[in-house]
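Just a sequence and a predicted model for now, questions to come.
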Amino acid sequence: EEFPDEVMQQVEKISDDVTDREREGRLDLRGLQTVTIDGEDAKDLDDAISISKENGVYTLGVHIADVSHYVTENSALDEEALKRGTSVYLVDRVIPMLPHKLSNGICSLNQGEDRLALSCIMEIDEAGNVTGHRIAETLINVDRRMTYTAVNAVVTDRDEAVMEEYR
């Protein structure tokens, strides 16, 4: 389904890449090992995770694409997204909530691309207790795009070849 001209005009003004100005004031988490986990055919990668361990404390990051940075409240784009409600996934195609330039581009946490995110960063002790957290506007860069199949092969099957691929 096509988007109205007014929406597409608004979308065309949005940069394909994160600008220096957009980076300002954001917590830079590009140094963290960050992955997305989605279906093999997914194009709109809207969440990612990172985890590290130091001195017995895990730091878990849950990162969500900061779509609100690009979709101004009450704009034509916002109204159209509100009307659509969600992306609809059919067998042979997707009817997107947002134009592809956003959903598959700047608002998708694509591997190797700087992206704006909203992140919850949690400290977790070795017993699994969350001992602290913070929520921040961040800048991330996904290191690996993983699939549910690959993660299952690692976690459930302990598949050595797949584990080596993602080391």
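Cool, got the structure. Numbers count the residues shown, from 1 in each chain.

going forward, measure contacts between C-alpha atoms and count neighbours the same way
OK.

I figured Ala65 hits Glu137, correct?
No - if you go by C-alpha atoms under 8 Å, Ala65 and Glu137 don't touch, sitting 10.0 Å apart.

here's the one I want to compare it with:
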Amino acid sequence: MAKPKTDPNYKVIAENRRARYDYAIEDDLECGIMLTGSEVKSLRENSANVAESYAAVENGELWLVNSYIAPYERAMFPHEERRRRKLLVSRKELARLWNDTQRKGMTLVPLVMYFNHKGVAKLKIGIAKGKKNVDKRETEAKRDWNRQKERLLKERG
């Protein structure tokens, strides 16, 4: 059986692994990011972090707040590391995001930052609701049970 072809341009830059533990993700959305040249070059070197960041709808625009992109060392004019970056979505999607955050009390959490198959930087954001400690324990218990189940199935063959 042949190996599936992987796209050489698709590359995950940063992943927010904690988001799925802390939040119940109801839906996700892919959006573009407005970046400077030195930020793109820095992202190509995998020097970014979205774990402590969030997205917010302000004045009819979607912004990524508190994300970290390391300064590119060979740039003449380096960028700010934690500046607010504009996210690019359609008006229809923006209206839906605003509705979810304002009326339903949801949060916009960045899940993954990556280069797509065309080599363009994208961000996948999740529309999420915060989990309580009870929910987190349930998630952990389910994960443990699934691990034990897999282990038992392997042993019995």
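Arrived safely. None of the values given here were measured: they were computed from a predicted structure.

What value does the TM-score take for this pair?
Here the TM-score of the superposed chains, computed with TM-score structural alignment, normalised by the length of the second structure as the reference length, equals 0.23; 72 aligned residues with a C-alpha RMSD of 5.8 Å.

which neighbours do Ala65 and Glu137 of the first structure share?
Among the neighbours of Ala65 of the first structure, those also in contact with Glu137 (C-alpha atoms under 8 Å, 6 or more residues apart in numbering) are 116-118.

Name the residues of stretch 123-141 of the second structure that are buried.
For stretch 123-141 of the second structure, burial by neighbour count (16 or more other C-alpha atoms under 10 Å) applies to 123-130, 136.

Give me the number of neighbouring residues for Asn146 of the second structure.
Close neighbours of Asn146 of the second structure, defined as other C-alpha atoms under 10 Å, add up to 12.

Please tell me how far it sits from Lys154 of the second structure.
Using C-alpha to C-alpha, to the nearest Å, Asn146 of the second structure is found at 12 Å from Lys154 of the second structure.

next one: Ala56 of the second structure
Distance, Ala56 of the second structure to Lys154 of the second structure, by C-alpha to C-alpha: 45 Å.

between those two, which one's more packed in?
The residue with more neighbours, out of Ala56 of the second structure and Lys154 and counting by other C-alpha under 10 Å, is Ala56; that gives 18 against 9.

Was I right to think that one contacts Val109?
No - with contact taken as C-alpha under 8 Å, Ala56 of the second structure and Val109 are classed as non-touching, separated by 9.1 Å.

In the second structure, which helix is the longest?
With secondary structure taken from DSSP state H, the second structure has its longest helix at helix 133-156.

Give me the helices and strands touching it, please.
Using 3 or more C-alpha pairs under 8 Å, 6 or more residues apart in numbering; DSSP states H and E as the contact definition, the elements that helix 133-156 of the second structure packs against are helix 19-22.

switch to 10 Å and redo it
Under the contact criterion of 3 or more C-alpha pairs under 10 Å, 6 or more residues apart in numbering; DSSP states H and E, the helices and strands touching helix 133-156 of the second structure comprise helix 19-22, strand 23-33.

Show me the strands in the first structure, by range?
According to DSSP state E, the first structure carries its strands in the segments 27-28, 34-38, 47-54, 57-65, 88-89, 94-95, 114-124, 130-141, 144-147.

any common contacting residues for Ala56 and Val109 of the second structure?
Leu64 (C-alpha atoms under 10 Å, 6 or more residues apart in numbering).

tell me the angle of the longest helix of the second structure relative to strand 23-33?
Counting by axes from the mean of the first three to the mean of the last three C-alpha atoms, to 10 degrees, helix 133-156 of the second structure lies at 90 degrees to strand 23-33.

Trp63 of the second structure should be in a strand, yeah?
Yes - remark: Trp63 of the second structure belongs to a strand, assigned using DSSP: H, G, I helix; E, B strand; the rest coil.
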